[in-house]
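Engineer: Based on what follows, work out the 3D shape:
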Amino acid sequence: MKQKIIILHFNMELGGAESSLLGLLDTIDYDRYDVDLFLYAHEGELMSMLNPNVRLLPEMKAYRALTESMKQNFAQGCIPIGMARAAAKVRCALSGGPMQSGHNYKQYFHKLCIPYLPDIPGDYDLAISFNDPHYIVGKKVSAKVRMSWFHTDASQMVFCDAIEKEMWGMSDYVVNVSDACKQAFDAKHGYLTNKSIVVENMLSKNLVQSRSAAFSAEREMPSDGSIRLLSIGRFCAAKNFDNVPDICRRILASGCNVKWYLIGYGGDEALIRQRIQDAGIEERVIILGKKENPYPYIKACGLYVQPSRYEGKSVTVREAQILNKPVVITGYATSASQLEDGVDGVIVPMDNEGCAAGIAAVLRDEALRQKLTENTKIRDYTNAGEIEKIYRLLENV
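Structural biologist: Down below sits the predicted model:
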């Protein structure tokens, strides 16, 4: 008899966690496991890429409300969710300190919503909550084992210990996406080291390669003699795209002919556009926006750049390496776990001047770029073997 797994996530918007989820779903052995996917909202560019072996559970109005604004909550009759959102905002604003962070607001908001959310039907051997907050997997799912994912670098975050202890206490395992992420998480959550494990992001090589050939990106990223740089991610502080205009300006000043393309969306878009305008390089830093299929754009670029302030383990860097692209990342805290510096990628300084100089040096060194490309061809970036860690945890269930 097959064991039953349920996976919970918000939606399938373009993002690293969502790409990692697709990889996990493509790696599971469906001859051994029945897998249900519960998305709070059935939306996002990546919905069409869900593995057909997965059973997508029906959407529930109360859960969809978690992904919507307070105004939408009240307009659509989800009054308790709207009230919980308002109460969480007020509490966090008045409390000050760590409660004022967006991360802690979201945790507290979900906690307040629990009484107003229906149970998710079914009994499962394993329940996976693929992105925090994790109250729902603990309170609304019947499962023998619960695993909750943490995708980022905890060293860069401020936590409210009372909320964290309650939330993580409902899970049997806390999953970090790299050894460096586990070390950072354990340093902030010493009481959870017995639950903290590593399961690296799993990616589907066949999916990435086949999707990269779906169409040509030439119209939006024309071959005009410039070297095409590309960065993908949410437009938020962590990704550091707000500094791309200044970094690009410095690269251009060094004599390199580049155009830097940005794929993604998010709250920092207006800031990024303003800084592009301030730098006077509207023709050199180009926002392409959200893309359902980003892989043809990766295929078209000459250099993939991840200029982040902090990361867990960037999925898009791995996807670029699967497509045999030379990559450059900034020296964020977990960067050494992302690639081997000088072998299958290059790590450059975080500050704008050092970052620009590092990228320019890579652009001038054709032999280095070729070496980086060749080394990606002999390495496995799918991490397909990571699924065995999950299987082993289910052996005695």
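
Engineer: Going by C-alpha atoms from here, please, whenever you check contacts or count neighbours.
Structural biologist: OK.

Engineer: Outside of stretch 245-254 itself, list whatever touches it.
Structural biologist: By C-alpha atoms under 8 Å, 6 or more residues apart in numbering, the residues outside stretch 245-254 that reach it are 258, 260, 272, 275-276, 279, 281, 284-285, 352-353, 355-357, 359-360.

Engineer: Counting by contacts, list what the strand ranked longest in the chain packs against.
Structural biologist: Ranked by residue count under DSSP state E, the longest strand found in the chain is strand 142-150. Here strand 142-150 touches strand 123-129, strand 173-176, going by 3 or more C-alpha pairs under 8 Å, 6 or more residues apart in numbering; DSSP states H and E.

Engineer: Let's compare: structure for the following, please.
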Amino acid sequence: MKELLIMAKSLGGGGSEVALIELINALPEELYNITLVLLDSDNEYAYRLKKNVNIVQLTFNSSFAKSLVSMYAFPAKVLKKLSVNSFIAYYDFISNCVTNVFEKTYDIAIDFYGYGSFVTAFLATKIQAKKKATWLHDEKPYWMKSVQKYLCEYDKIYGVSQAVVDAFCREYPHYRDKAAVFYNVIDIEEIKRKSEQDEIIPFKESFNIVTVGRLTEQKGYDIAIKAASILKKRKINFAWYAIGGGRDEKKLKKLVEKYCLENQFVFLGRKKNPYPYMKHCDLYVQPSRHEGYVITLVEARALCLPILSSDIPSAREQIQDGINGYVAELSAEDLADKIEYLYNNPSQRKKTVEYLKEHPIDFSTELLKLEII
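Structural biologist: Coordinates of the predicted model:
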């Protein structure tokens, strides 16, 4: 049995945390003894964890150091200005404040948090392992500026999509040989099973649209709301349901009020099981500005839904326009145009659904990549 250590931010938050849990669930218990080291105590998605895992909370002898561990300590505009030496000093200070002791030598150590965070530096310098890998979850490679010094300690740099890997290699071509794609592993059968669970679905007698994701700028809800305003002006009979919570909730609700969309754009909040809502919708829409690998699109494909996504590189890896879904330019006008087209052409929606049914998703080869780090 191999000793596997995984470092991550928490068991709650967003898509990367869900991806972490799904990866752990997919790993054979007879092959891996897993230690999961977390920065934060958020356990919103812990109920999804099906394995007995040794969970270790990283502890610090300084509350100041603890407050600095989040990647959000450095906004993007600050990241671009700070020198590499500044980051080294910053991460060395935090590492020296960690009170946990890791004496074991692991077979594999994974920095699943990524994003050029403190974790990347800590695992590189403080964890002993025969093989090490770090994860890239986003197409924005400037995050990695802060950890350039530590990447030489890693055997593999995995991106969750080809778009992510390509963006990284353009910025850091000298690490091209270490970079590879490792798609997020999702339990397709579990999604299907959960979609059958009884839920009271508040859908109206209309064309029902669903979007799942955090209420943040990245997910493009503001664009979706503006598209909804256009659809309302065109007299389209629709209702758009947003599933998720996030820091932009108040701002987005004000935008809904501004466009008088209270009856058309509905916030359902976070749902432990969003799949019945997805299963019964007429159209699943993902209007993200950027993504690493769009897990909700995998889930929508698994449920064989009519899909419309913003035209971003990582979405293009999953959605072939007009074949297994549709893509729209990242604008309210084009999003509204495509929704109207699909509203008026149910045969086109059915065509993509039939294609998804005939081409099931298979992640069986992804786990083998851990054996060849």
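
Engineer: coming back round to it: next, the buried residues of the longest strand of structure 1.
Structural biologist: 142-143, 145-150 (16 or more other C-alpha atoms under 10 Å).

Engineer: Ok, which of the helices and strands packed on strand 142-150 of structure 1 comes nearest Val315 of structure 1?
Structural biologist: Closest to Val315 of structure 1 of those is strand 173-176 (C-alpha to C-alpha; 13.6 Å).

Engineer: In structure 2, what residue corresponds to Val174 of structure 1?
Structural biologist: Residue pairing (TM-score structural alignment): Val174 of structure 1 is matched to Ile157 of structure 2.

Engineer: Could you check how far that match is from Tyr259 of structure 2?
Structural biologist: Separation of Ile157 of structure 2 from Tyr259 of structure 2 (C-alpha to C-alpha, to the nearest Å): 44 Å.

Engineer: And Ala217 of structure 1, how close does it get to Leu372 of structure 1?
Structural biologist: 23 Å.

Engineer: Then Leu39 of structure 1?
Structural biologist: 38 Å.

Engineer: again, but for Tyr304 of structure 1
Structural biologist: Noted for Tyr304 of structure 1: a distance of 12 Å to Leu372 of structure 1, by C-alpha to C-alpha.

Engineer: residues near Met1 of structure 2, how many?
Structural biologist: Met1 of structure 2 has 9 neighbours, counted by other C-alpha atoms under 10 Å.

Engineer: got a list of what it touches?
Structural biologist: Neighbours of Met1 of structure 2 in contact, by C-alpha under 8 Å, 6+ apart: 30-33.

Engineer: Repeat that for Arg32 of structure 1.
Structural biologist: Neighbouring residues of Arg32 of structure 1 by C-alpha under 8 Å, 6+ apart: 2-3.

Engineer: hang on, the earlier thing: which residues touch the following helix or strand past the longest strand of structure 1?
Structural biologist: Going down the chain from strand 142-150 of structure 1, the next helix or strand is helix 161-168, by DSSP states H and E. Applying C-alpha under 8 Å, 6+ apart, the contact partners of helix 161-168 of structure 1 are 104, 107-108, 133-135, 138, 148, 174, 192.

Engineer: Point me to the helix or strand that includes Ile6 of structure 2.
Structural biologist: Taking DSSP H and E as the criterion, Ile6 of structure 2 maps to strand 2-8.

Engineer: Looking at Ala217 and Leu372 of structure 1 now, which is surrounded by more residues?
Structural biologist: For Ala217 of structure 1 versus Leu372, the count of surrounding residues by other C-alpha under 10 Å is larger for Leu372: 23 against 19.

Engineer: could you say which helix or strand contains the residue located most distally from the centre of structure 2?
Structural biologist: Largest separation from the mean C-alpha position in structure 2: Lys235, at 34.2 Å (C-alpha atoms, centre = their mean). Here Lys235 of structure 2, judged by DSSP H and E, is contained in no helix and no strand.

Engineer: any idea how far the counterpart of it in structure 1 is from Val305 of structure 1?
Structural biologist: Counting by TM-score structural alignment, Lys235 of structure 2 corresponds to Gly255 in structure 1. Computed with C-alpha to C-alpha, the distance linking Gly255 of structure 1 and Val305 of structure 1 is 18 Å.

Engineer: higher neighbour count, Ile157 and Tyr259 of structure 2?
Structural biologist: In this view Ile157 of structure 2 and Tyr259 are compared by other C-alpha under 10 Å, and Ile157 has more residues nearby, 25 against 14.

Engineer: Surely the more buried one is in contact with Ala180?
Structural biologist: Yes. Counting by C-alpha atoms under 8 Å, Ala180 is a contact partner of Ile157 of structure 2 at 6.4 Å.

Engineer: Tell me which residue of structure 2 matches up with Lys188 of structure 1.
Structural biologist: Per TM-score structural alignment, Lys188 of structure 1 is aligned with Glu171.

Engineer: likewise Met350 of structure 1?
Structural biologist: Alignment note: Met350 of structure 1 maps to Leu330 in structure 2; criterion TM-score structural alignment.

Engineer: The aligned partner of Tyr113 of structure 2 in structure 1: what secondary structure?
Structural biologist: Counting by TM-score structural alignment, Tyr113 of structure 2 corresponds to Asn131 in structure 1. What DSSP: H, G, I helix; E, B strand; the rest coil gives for Asn131 of structure 1 is coil.

Engineer: quick one: Asn131 of structure 1 from Leu112 of structure 1, how far?
Structural biologist: To Leu112 of structure 1, Asn131 of structure 1 is 18 Å away according to C-alpha to C-alpha.

Engineer: quick one on the thing from earlier: anything in contact with each of Tyr304 and Leu372 of structure 1?
Structural biologist: With C-alpha under 8 Å, 6+ apart, Tyr304 of structure 1 and Leu372 have common neighbours 325-327.

Engineer: Show me the strands in structure 1, by range?
Structural biologist: 3-9, 33-39, 55-56, 123-129, 142-150, 173-176, 196-198, 227-232, 258-263, 285-289, 303-306, 327-330, 346-348.

Engineer: and the fifth one, how far from structure 2 on average?
Structural biologist: Once the two structures are superposed, the average separation between strand 142-150 of structure 1 and the matching residues of structure 2 is 1.0 Å (mean C-alpha distance after the TM-score superposition for structure 1).
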